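1. Fold the stuff below for me.
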Amino acid sequence: MGVAAGEAILVGTWRLVSYIATDTSQQCVAHPLGAAPRGLLIYTADGHMSAQVAGVGSRTGLKDPAEPGTSLDRPLYVGYGGIYEQHGDQVIHRTVLGSLPEVDRADVTRTVEVKGDTLILRAPSAVREWDEVVLTWRRVRETLLAATAT
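-> Coordinates of the predicted model:
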């Protein structure tokens, strides 16, 4: 198993820059993992992938932990791994394990946009208060230890 030519642009390690949720009807943006979320996304040349995101926020989506004065519910973590396929501007993560039922042994589809060393993944939100989640990633070019120090 290997990746097709179009998927090669995804191969590598990506660090999470931002995780936002939007409600287009209310024209509002939330930060469900707080103002400084952490995450790693890894795509291998042989078609495997792993995604991990963490932060401090509200699982309900009713509060935005990035807003001053907002109480923080608890640390949050979502992770999954498996294989991936890219079809045009869509990537499908076919998971073999996941930390939540929604991503455990599931097909997790994201819309892909790559701009240089920036990867933007969009998906419909699993939380009804939001329409869409947008995860922005930056390619890791240095060792992982140096990447986590910033």
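
2. From here on, just use CA atoms for contacts and neighbour counts.
-> OK.

3. From R15, how far out is the residue sitting nearest the centre point of the chain?
-> The residue lying closest to the centre of the chain (C-alpha atoms, centre = their mean) is L135, at 4.7 Å. Distance from L135 to R15, counting by C-alpha to C-alpha, to the nearest Å: 10 Å.

4. Ok, G116 next?
-> 14 Å.

5. wait, isn't A21 in contact with H31?
-> Yes - using C-alpha atoms under 8 Å, A21 is in contact with H31, at 6.3 Å.

6. The closest residue to E113 other than its chain neighbours: what secondary structure?
-> Computed as C-alpha to C-alpha, 6 or more residues apart in numbering, the closest residue to E113 that is not its neighbour in sequence is I120, at 5.1 Å. Per DSSP: H, G, I helix; E, B strand; the rest coil, the secondary structure class of I120 is strand.

7. Could I get the contacting residues of I120?
-> Residues near I120 by C-alpha atoms under 8 Å, 6 or more residues apart in numbering: T111, V112, E113, V114, V134, L135, T136, W137.

8. another one to check against the first:
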Amino acid sequence: MPESLRQRLIGAWKLVSYRETPVDGSEPFEPLGHEPQGIIMYTPDGYMSAQLSRPDRPDFASGDWFDGTTEEYTAEATSYIAYSGPFHVDEEKQTLTHSMFVSLFPNWTGQTQPRVVKLEGDTLHLSTESPITSSGKTVNSALTWRRGPPRGRSR
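-> Okay, the predicted model is just below:
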């Protein structure tokens, strides 16, 4: 019997690409740059966590998380995406939802968002099911992830 979609998702995945395509036909863009960093994890007990970042984030001059300048906080918040909570897979429909228990973006806290999911070997493609607003545009988001190596080993 083949593994279920849920079983195939379990584990850690490293971000390969994050691209947004405006629905108005304008040029696609990469909100976290050409080589974004990130990890998404799915646990056997039904939770997920996504952390995405620009690779070139500047340090706070003070070295204190709670003592940054307005500019530092703006740069911090616009270069990082983070949310965690339960996930659900509908095996019959082959669909995935992420429920945001916590989120860096407060508007997402408490939301459940559907994802279009496609698994090809060690590559996971996730995209928004319907357009979202990003950088002032209505876009479809597409993210590609590669399964991370088992802990303690490198690939």
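
9. Can you give me the TM-score here?
-> Between these two chains, after superposing, the TM-score reads 0.75 (TM-score structural alignment, normalised by the length of the first structure); 129 aligned residues with a C-alpha RMSD of 2.4 Å.

10. What lines up with the residue nearest to E113 of the first structure in the second structure?
-> In the second structure, I120 of the first structure lines up with H125, judged by TM-score structural alignment.

11. now R110 of the first structure
-> With TM-score structural alignment as the criterion, R110 of the first structure matches R115.

12. Confirm for me that its match is in contact with H98.
-> Yes - with contact defined as C-alpha under 8 Å, R115 of the second structure counts as touching H98 (7.5 Å).

13. quick one, helices of the first structure?
-> Assigned by DSSP state H, the helices in the first structure fall at 144-148.

14. Could you report the separation of the residue nearest to the centre of the first structure from D46 of the first structure?
-> Going from L135 of the first structure to D46 of the first structure by C-alpha to C-alpha gives 24 Å.

15. Check I92 of the first structure too.
-> Look at I92 of the first structure and D46 of the first structure: by C-alpha to C-alpha, they are 15 Å apart.

16. Of those two, which one has the most company?
-> Neighbour count, other C-alpha atoms under 10 Å: between I92 of the first structure and D46, I92 has more, with 17 against 14.

17. show me the contacts for the equivalent of the more buried one over in the second structure.
-> Aligned against the second structure by TM-score structural alignment, I92 of the first structure finds its counterpart in T97. T97 of the second structure makes contact with F87, H88, V89, T112, Q113, P114, R115 under the criterion C-alpha under 8 Å, 6+ apart.

18. can you count the residues close to the residue lying closest to the fourth one once chain neighbours are set aside?
-> Across the structure, with C-alpha to C-alpha, 6+ apart as the measure, the residue nearest T112 of the second structure apart from its sequence neighbours is S99 (4.1 Å). Neighbouring residues of S99 of the second structure were enumerated by other C-alpha under 10 Å; the total is 21.

19. isn't S99 of the second structure right up against Q113?
-> Yes - using C-alpha under 8 Å, S99 of the second structure is in contact with Q113, at 6.4 Å.

20. what's the spacing between G98 of the first structure and A51 of the first structure?
-> G98 of the first structure is 9 Å from A51 of the first structure, by C-alpha to C-alpha.

21. Overlap in contacts, those two.
-> Common neighbours of G98 of the first structure and A51, counting by C-alpha under 8 Å, 6+ apart, are G79, Y80, G81.

22. which one is the counterpart of the last one in the second structure nearest to, not counting chain neighbours?
-> Which is G81 of the first structure. Using TM-score structural alignment, the partner of G81 of the first structure in the second structure is S84. What sits nearest to S84 of the second structure in space, not counting adjacent residues and going by C-alpha to C-alpha, 6+ apart, is S49, at 4.1 Å.

23. The second structure: strands as residue ranges?
-> Along the second structure, the segments classed as strands by DSSP state E run 11-22, 37-42, 47-53, 80-90, 95-99, 102-103, 112-120, 123-128, 132-134, 137-147.

24. Now do the same contact list for the match of R110 of the first structure.
-> Applying C-alpha under 8 Å, 6+ apart, the residues near R115 of the second structure are T95, L96, T97, H98, L126, S127, T128, E129.
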